[in-house]
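Q: next come a sequence and a model predicted from it.
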Amino acid sequence: MDIGIPKEIKVLEGRVALVPAAVAELCRFGHGVFVETGAGQASGYSDAAYAQAGAQVVDNAAGLYAHSRLIVKVKEPVAGDLEHLTRDHIVFSYLHLAALPELTRELQAIGLTAIGFETIAAGRQLPLLAPMSDIAGRLAVQIGSNLLYRPQGGKGLLLGGLPGVERGRVVILGAGVAGGNAALVAAALGAEVTVFDRDREKLARMRALGGNVTGLHSYGESIAEAVRGADLLIGAILVPGKKATHLVSEAMVKSMQAGSVIVDIAVDQGGCIETTRPTDYSQPTFEQHGVTHFGVTNMPGAVPRSATQALSAAILPWLERLAAPGWREEPILAGAVNVDAGKVVHPALLG
């Protein structure tokens, strides 16, 4: 299989799908690997490193797409990618099509096949989403803590407090991988953390993080009360492939104190907070009802070196299966197809 790794062109996206060592593995199994020049630069991987691993480095995107049948990238195709895609391509990347109906229509019109990292599901596990959720959860607290500083427009609060000073209050919606990592970091900082979920086992894990962490069932009234007093609200709700449900209404956001912060990790699936809208790292925040909102859809792109290493390791085993004959006979891969020869097929996009 001829595999192409293009340079990511989403705003300030520094990740690349595969590190040179992963490319070497693919070449060892006889696959042709083409890498667009500069694709790994922001993650610290040179063209020379890819060439040494056995890849052919291609000067531009047009050449990369022309030489490759299987396109492996990090983020969903954007305008500069779409112009090079044809019906013969298979795209393997994060897609989040439930929140992107226009992109879905464009992929259908091209007639290609698209497989989402986020819809690779092994039982209840999402192995290609998990490493980026790890990072996004940790970043949510780091970024939120910074946005609470007065020069950033925040209420001027030290999230973890200190002796004689009140602790900041962090509310997290969802105790999965992203929410759990957010709770871990917030608890370590010393904040008062409340995590909402409907899974008792997950809530027990949150409680075990420390005496400053409370796990609660996600009743609407309980969420509303917690949101009202939150200094930092983090949305981390996920239903694989589906658009996120709004658990926090605009009225709830209005009830928050001025200078509070919202970080909605679920924004790439439409967001679980009604006032959230997608942003990027060129203008990551906006203010609504006196509350700072952070809605960047590619949060791990801020730490491309770490994110690329984690993502590449997760992708490689699945990519090896996808590049082999008969991949459609693999139930997990077949079940992760979002668009097949121009037809929307994933149940989460059909319901």
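A: Nice, I can see it. Residues are numbered from 1 along each chain as shown.

Q: make it CA atoms for all contacts and neighbour counts henceforth
A: OK.

Q: what about the closest residue to Lys343 other than its chain neighbours, which SS state?
A: In space, and not counting its chain neighbours, Lys343 is closest to Gln108: 6.0 Å by CA to CA, 6 or more residues apart in numbering. For Gln108, the assignment made with DSSP: H, G, I helix; E, B strand; the rest coil gives helix.

Q: A further structure is provided below for comparison with the first:
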Amino acid sequence: MNVNLFDFELPAERIALRPASPRDSARMLVVERAGMHDAAVRDLAALLRAGDCLVFNDTRVIPAQLEGLRGSAKIGATLHKREGPRRWRAFIRNARKLRDGETVEFGGGVIAIASARGEDGSFALDFAGDEPVELLLERCGRMPLPPYIASKRSTDARDAEDYQTMFASEPGAVAAPTAALHFTPDLISALESAGIGHATLTLHVGAGTFLPVKAEDTDAHRMHAEWGRIDSATAERLNAVRASGGRVIAVGTTSLRLIESACDEDGTIQPFEGDTAIFITPGYRFRGVDGLITNFHLPRSTLFMLVSALMGLEAMQAAYAHAIAAGYRFYSYGDASLLLPSRS
């Protein structure tokens, strides 16, 4: 499909620079096949049904943005994907100043050797020493806010908490599964009281999520792989939810993509552990999810393509036009949408 089909104009003032407070006070646009209406995230217990199950991503964002020196040259690194106990693949700023085998000093005694430059300009960084890399990153890294926020303000102490979900427990992401940022313990309690359950899986979101689609046609776009895991108990539980008539509602596109990666052709969710580079565009047949809670995404992005595949391109174009006109806040710290396609 032509990527221009997924373009739209977004006023800069619609980009949220801070999350709603409290988190569950964020607005939420409910989109169904029959139409759409405005609500709030805290209304979820009344909008879903007893027996439904929300699926959250429990990945935890690491301080994945680093600033260092190769000699006198300034080098910026955004970690993308773990490749070994001490090796991370990273996108490099000022990559022309870096060659295979050269050492980058990131401060605080943290050094890494660059190697294996990829076609996308990324490098593998092998961190020296015996300390766990997680400790090194705490010493020299900072929270990797999306570029559309970082270009407008500096990362600060608030982001260390604001950019983690209440489910964050498995370190490894370089971007938050932002739909889950809206959830609070009080909201989870209200959902449980209404008979709506929740489960967790893990997908370590990579920096590739911020990359624009540069191809003119979706067939020419290559997704970056991300590592994920669904254990057998979670797979069994989600299958049981659907077998009993409940709906599996993914919270975030990351949860949705992993569930769909783990599905058989007949819609059975299997245990999964490994990389996924699934790219969902209109025409895709969804097998494992019955709905999605997600934020509002960038024009021409793979995520806007995904929601258009779920609900239909015209429906999402209309939903986004309404959201812009009604003053909804967009992107990572913005408002939410609840997408409920009819289930066959």
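A: Received it, and whenever you're ready, just let me know what you need. The model shown is predicted, which means the values in this text are computed figures rather than measured ones.

Q: please state their TM-score.
A: The TM-score (TM-score structural alignment, normalised by the length of structure 2) is 0.26; 164 aligned residues with a CA RMSD of 7.1 Å.

Q: the residue nearest to Lys343 of structure 1 contacts Val339, doesn't it?
A: Yes - taking contacts as CA atoms under 8 Å, Gln108 of structure 1 lies within contact range of Val339: 7.0 Å.

Q: mind checking which of these two has more residues around it?
A: When neighbours are counted by other CA atoms under 10 Å, Gln108 of structure 1 and Val339 differ, and Val339 comes out ahead with 24 against 19.

Q: quick one: classify the more buried one as helix, strand or coil.
A: Assignment for Val339 of structure 1 (three-state DSSP): strand.

Q: how close does it sit to Leu139 of structure 1?
A: Separation of Val339 of structure 1 from Leu139 of structure 1 (CA to CA, to the nearest Å): 31 Å.

Q: mind listing what's buried along the lengthiest strand in structure 2?
A: Secondary structure of structure 2 per DSSP state E: the longest strand is strand 73-82. For strand 73-82 of structure 2, the neighbour count (16 or more other CA atoms under 10 Å) marks 74-82 as buried.

Q: roughly how far apart are Ala323 of structure 2 and Ala73 of structure 2?
A: In terms of CA to CA, Ala323 of structure 2 sits 44 Å off from Ala73 of structure 2.

Q: typo on my end, Ala150 of structure 2
A: 22 Å.

Q: again with Phe123 of structure 2
A: Distance of Phe123 of structure 2 to Ala73 of structure 2, given as CA to CA: 16 Å.

Q: same check, this time on Leu136 of structure 2
A: For Leu136 of structure 2 relative to Ala73 of structure 2 (CA to CA), the value is 21 Å.

Q: can you check Met36 of structure 2 too?
A: Taking CA to CA, one finds Met36 of structure 2 at 52 Å from Ala73 of structure 2.

Q: what of His322 of structure 2?
A: 47 Å.

Q: and for Leu54 of structure 2?
A: 47 Å.

Q: same thing with Ala39 of structure 2?
A: In terms of CA to CA, Ala39 of structure 2 sits 50 Å off from Ala73 of structure 2.

Q: got it, and Met28 of structure 2?
A: Distance from Met28 of structure 2 to Ala73 of structure 2, by CA to CA: 46 Å.

Q: and for Glu192 of structure 2?
A: Glu192 of structure 2 is 54 Å from Ala73 of structure 2, by CA to CA.

Q: and for Glu236 of structure 2?
A: 52 Å.

Q: tell me which stretches of the stretch 1-150 of structure 1 form helices.
A: 20-28, 47-53, 61-67, 79-82, 101-110, 130-147 (DSSP state H, counting those that start in this stretch).

Q: let's have the ones you listed in CSV, adding distance to Thr285 of structure 1.
A: Listed next are the helices of the stretch 1-150 of structure 1 as CSV, based on distance: least, CA to CA, whole Å:
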stretch, distance to Thr285 of structure 1
helix 20-28, 34
helix 47-53, 34
helix 61-67, 31
helix 79-82, 23
helix 101-110, 24
helix 130-147, 9
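
Q: of those helices, which is nearest Leu311 of structure 1?
A: helix 130-147 (6.4 Å; CA to CA).

Q: what's the first helix or strand after the closest one?
A: strand 169-173 (DSSP states H and E).

Q: what is that following strand packed up against?
A: When contacts are defined as 3 or more CA pairs under 8 Å, 6 or more residues apart in numbering; DSSP states H and E, strand 169-173 of structure 1 sits against helix 177-189, strand 192-197, strand 232-235.

Q: most tightly surrounded among those?
A: Mean neighbour count, computed with mean count of other CA atoms under 10 Å, is highest for strand 232-235 among those, reaching a mean of 29.

Q: for the helix or strand just after it, packing partners?
A: Next in sequence after strand 232-235 of structure 1, counting helices and strands by DSSP H and E, comes helix 250-254. On a contact count with 3+ CA pairs under 8 Å, 6+ apart, helix 250-254 of structure 1 meets helix 220-228.

Q: what residues of the helix it packs on count as buried?
A: Buried-residue list, helix 220-228 of structure 1, by 16+ other CA under 10 Å: 223-224, 226-228.
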